[in-house]
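Student: just need the structure, nothing else, for what follows:
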Amino acid sequence: MTNLPFGFGTGDGEPPKDPQEFAAQMGGFFGELQKLLSWTGGPVNWDLAKQLAVQTLGDSTAIVSPADRAATADALRLADLWLDDVTDLPSGVKTTESWTRREWLDKTIPVWTQLCEPVAARVVSAMSAAIPAEQLQALGAGNPLAGIMNQVSGLMFGAQVGQGLGGLAQEVVSATDIGIPLGPTGLAALLPENVAAFSDGLARPADEVRLYLALREAAHQRLFSHVPWLRQRLLDTVEAYSRGISLDMSAIESAMSGVDPMNPESVQEALSGGLFAPQQTPEQQAALRRLETLLALVEGWVDAVVAAAAGDRMPGAEALREASRRRRATGGPAEQTFATLVGLELRPRRLREAAALWWSVTEKRGVSGRDEIWAHPDLLPSAEDLDDPLGYGEKVGQFDAPDDLSELDVDEPSPTDRPSPTNERGPTDERGPADDEAS
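Tutor: Predicted structure coming up:
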């Protein structure tokens, strides 16, 4: 017996010899299939996505021990104390938690829904429209399969998203690890199992690695808790990027021309051909640049603040900083797979330039002057400013934040949409081969 569609099977693929057992097994399968095909909650079947994400984890999810839970809480408290010396933004940590990989999935799904559904809706609509009319007409007006193509497409997209999230759950080390706050506001969390995996090969004590990652998590929490517009602006920018994706209709039509709506497995085969890869139109490139700039500014600020906090306190701080930079700049295998599947690039490709920019601003305006730039989105550096990060530090030292921020319109275009003022360039950033590779 062949494997059943949608990722379900009958164990080893062979039917039971007992007819009654086989009938019961197939009845359960078709009952589950009917439930999945009745999904009406949107373009992604999140029931299936969650189910497959958990299956992807397998037996890898370890229970968090009391010792790990206590160590995580202690690390986050100490991290907050160290950060008090290097930023004016107060603590954003209200509660601390230690998550298993399964808990990361459960607690971040609401935000992933906001991120994934815009592009999923476009793909599902495009796939449904690409099926030749004669294929649907051949089914007959009364055939229910003609009316559930959207459910089938949404189901298959849910399968792809679920596999991607299951992979990410095995890589992320904290609630803000991808640069977007995926958990509730004020909740700082580490994943001890993944923190331990990150520590492998770094030749640094486990406590030191945990504390460094706690510094990054606590710094993210400060920024997102006390810059009230940032969280929504970042989510809106991701949504705008997703909505601006231009799909290759000729590729979709070619792939879907061979789809038999009577055979859901043929839909799965069509989805495996890279149909979600976005086309790099000028509009798409502009949206991607806005997203990458904002992610880089967030990650660059965190990088600079954590480096200042760790300083001489942590012997391996610089090695851990470099490991974190490379990891964020390149992304892990699951992050790369997820980007291919749902069209979301969540890597701050210009992290090093952004970190140099925030360092330069701190040198010219001090900690308070640096953090004041987050008072309003119109004050943020642009993509052009990242081209000359040290020069931006020279330039920004000549300006102060406006006295009355209420006069600025928060809904005006992002600073990456407008040209930055023309000024003389400051000293050039000295970049080595590693910098070029990561950026």
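Student: hey, let's count contacts and neighbours off CA atoms from now on
Tutor: Fine.
Student: hang on, Leu234 packs against Ile180?
Tutor: Yes. Using C-alpha atoms under 8 Å, Leu234 and Ile180 qualify as a contacting pair, with a distance of 7.3 Å.
Student: all the helices of the stretch 201-350 of the chain, residue numbers only.
Tutor: Per DSSP state H, counting those that start in this stretch, the stretch 201-350 of the chain carries helices over the ranges 206-226, 230-243, 249-256, 264-271, 282-310, 317-330, 333-342.
Student: check contacts around Trp39.
Tutor: Remark: with contacts taken as C-alpha atoms under 8 Å, 6 or more residues apart in numbering, Trp39 is in contact with 45, 151.
Student: separation between it and Ile148?
Tutor: As judged by C-alpha to C-alpha, to the nearest Å, Trp39 and Ile148 stand 10 Å apart.
Student: same check on Glu372?
Tutor: With distances defined as C-alpha to C-alpha, the gap from Glu372 to Ile148 amounts to 53 Å.
Student: Gln137: neighbour count?
Tutor: 11 (other C-alpha atoms under 10 Å).
Student: surely Ala188 is in a strand?
Tutor: Yes. Read with DSSP: H, G, I helix; E, B strand; the rest coil, Ala188 is one of the residues of a strand.
Student: which helix or strand contains the closest residue to it other than its chain neighbours?
Tutor: Beyond its immediate neighbours in the sequence, the residue positioned closest to Ala188 (C-alpha to C-alpha, 6 or more residues apart in numbering) is Thr96, lying 4.9 Å away. Secondary structure assigned from DSSP states H and E places Thr96 in strand 95-98.
Student: I'd like the structure of this one too, to check against the first:
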Amino acid sequence: MTSTSALVDWQTAAQIARRVGRPGPVAPRAELDDLVDGLRSAARDAVPHVLRVTRMRPAGAEVERERDASGRFTRRVTVKRPDLGDVRVVDRATWARANTTSMAALTDPVLADLDVGARLGESSAARLAGAAEVGGLLALLSTKVLGQFDPYGPGRPTLLLVAPNVLAAERAMKVDPHDFRLWVCLHEQTHALQFAAAPWLADHLAGRLGGLLRDVTTSSVELSHAPLRDKVALVGRTLLDAVRGDLTTPVDQVMGPEQKEQLAEITAVMALLEGHADVMMDAVGRRVVPSVRTIRSRFEKRRDGEGAPRLDVVLRRVLGMDAKLAQYRDGAAFVREIEKQVGRDGLNAVWAEPAHLPSAREIADPRAWVRRVHS
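Tutor: All right, here's what the predicted structure looks like:
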């Protein structure tokens, strides 16, 4: 993996993440083989359940209408040979390396257009410093992520399932492994279906993120020339906010009002994606995942950091993980309220075109989205 980024040596970032990151729980070979096979099977088995419960289908998919006992066509359809992308069961280091590849694909074109290298004075030392920061961050995050659907990597969109984290989570929560693995895959395959049903979504998000990155990078370049005391103050404010419980990250400190508004709109879309996947993974019900209620209850406590050391709680805030949790819950509340108003088919209008995505205001006021889209 090579990159021309003026800010980050991506290959080195992946190597740092691998060296710094913890490898995960230890298990006998037979148990690890069962884990990998179980995750692959769960990813495959989740697809028909996700198609059924969401009432969505990939763009351009072949469908056939079903008949009832009398031979008459019903409203239900079956998607034939759905293609939601590839599935890879990976370790933590591989997850981190895949993310450096995707991050490079998203950020390098923007940085090249801005000619950041010329503005900063391109140097290997600067790129290695960026690699150390990104690699360290990915090493920490690689211990938390259970699964991730990646539409931005090379080749086909890919679902990454992080085997050691799934194993650690099901051990810590003492949940049924078969149920938990399927439950995780229901969430991630819902993400895969979102992007397959709305093929414009990946480019739309990339464009939004690219626009924000341009603005934030410009501010960051200016900050790089600021006195050392200003840089130290930035880090200090971020850590203080995290300890106090404010949902801020270092990037928040260099954003102006317009940039924060852009971020709020991107966050609204991410809240929709995460909230929709959270609602759908539970909607399959106990017939598919018998212990779903137990899993959800224990998983929510784990998300909230119940029993976690104070240092881990602060780290979660610095990494922005609490903000991510707020996305799940705000998005899920939005989805549930929309379904009360217009049903699941009415909700699915959100995937029709970019203009139907909710704004930041509408995530907090679902009825405003209904009035705008369904009036």
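Student: picking that back up, contacting residues for the residue nearest to Ala188 of structure 1?
Tutor: For Thr96 of structure 1, the residues meeting the contact criterion (C-alpha under 8 Å, 6+ apart) are 72-73, 76, 187-189.
Student: list the contacts of the closest residue to Pro151 of structure 2 other than its chain neighbours.
Tutor: If the residues on either side of it in the chain are set aside, Pro151 of structure 2 comes closest to Pro157, at 4.3 Å by C-alpha to C-alpha, 6+ apart. Each residue near Pro157 of structure 2 by C-alpha under 8 Å, 6+ apart is listed here: 84-86, 149-151.
Student: go again using 10 Å as the cut-off
Tutor: Going by C-alpha atoms under 10 Å, 6 or more residues apart in numbering, Pro157 of structure 2 touches 84-87, 149-151, 192, 195-196.
Student: between these, which has the most around it?
Tutor: Ala192 (26 neighbours).
Student: quick one on the thing from earlier: who touches both of Trp39 and Ile148 of structure 1?
Tutor: When contacts are counted by C-alpha under 10 Å, 6+ apart, the set common to Trp39 of structure 1 and Ile148 consists of Gly154.
Student: structure 1: which residue goes with Asp215 of structure 2?
Tutor: Taking TM-score structural alignment as the criterion, the aligned counterpart of Asp215 of structure 2 in structure 1 is Gly244.
Student: grab the nearest non-local neighbour of its match.
Tutor: The shortest distance from Gly244 of structure 1 to any residue that is not its chain neighbour, by C-alpha to C-alpha, 6+ apart, is 6.0 Å, and that residue is Gln284.
Student: isn't Leu234 of structure 2 right up against Val251?
Tutor: Yes. In this structure, Leu234 of structure 2 sits in contact with Val251. The criterion is C-alpha atoms under 10 Å, and the distance is 9.4 Å.
Student: follow-up on the earlier one: check the mean deviation of the strand holding Thr96 of structure 1 from structure 2.
Tutor: Its aligned residues in structure 2 lie a mean 2.5 Å from strand 95-98 of structure 1 after superposition (mean C-alpha distance after the TM-score superposition for structure 1).
Student: which SSE is immediately downstream of that strand?
Tutor: With DSSP H and E, the next secondary element past strand 95-98 of structure 1 is helix 101-130.
Student: in structure 2, what stretch matches the next helix or strand after that following helix?
Tutor: Using DSSP H and E, the helix or strand that follows helix 101-130 of structure 1 towards the C-terminus is helix 133-139. Structural correspondence for helix 133-139 of structure 1: none found in structure 2, per TM-score structural alignment.
Student: rewinding a little: need the counterpart of the residue nearest to Gly244 of structure 1 in structure 2.
Tutor: Following TM-score structural alignment, the counterpart assigned to Gln284 of structure 1 within structure 2 is Gln259.
Student: residue contacts, that match?
Tutor: Contacts for Gln259 of structure 2 were tallied using C-alpha under 10 Å, 6+ apart; they are 211-216, 252, 265.
Student: the residue nearest to Gly244 of structure 1 and Gly167 of structure 1, how far apart?
Tutor: According to C-alpha to C-alpha, Gln284 of structure 1 stands 26 Å off from Gly167 of structure 1.
Student: distance of Glu300 of structure 2 from Asp278 of structure 2?
Tutor: In this structure, Glu300 of structure 2 lies at 11 Å from Asp278 of structure 2, with C-alpha to C-alpha as the measure.
Student: which one's more surrounded, those two?
Tutor: Applying other C-alpha under 10 Å to Glu300 of structure 2 and Asp278 shows that Asp278 carries more neighbours, namely 24 against 12.
Student: list the buried residues in stretch 62-79 of structure 1.
Tutor: Residues of stretch 62-79 of structure 1 classed as buried under the neighbour-count rule (16 or more other C-alpha atoms under 10 Å) are 64, 68-69, 71-73, 75-77, 79.
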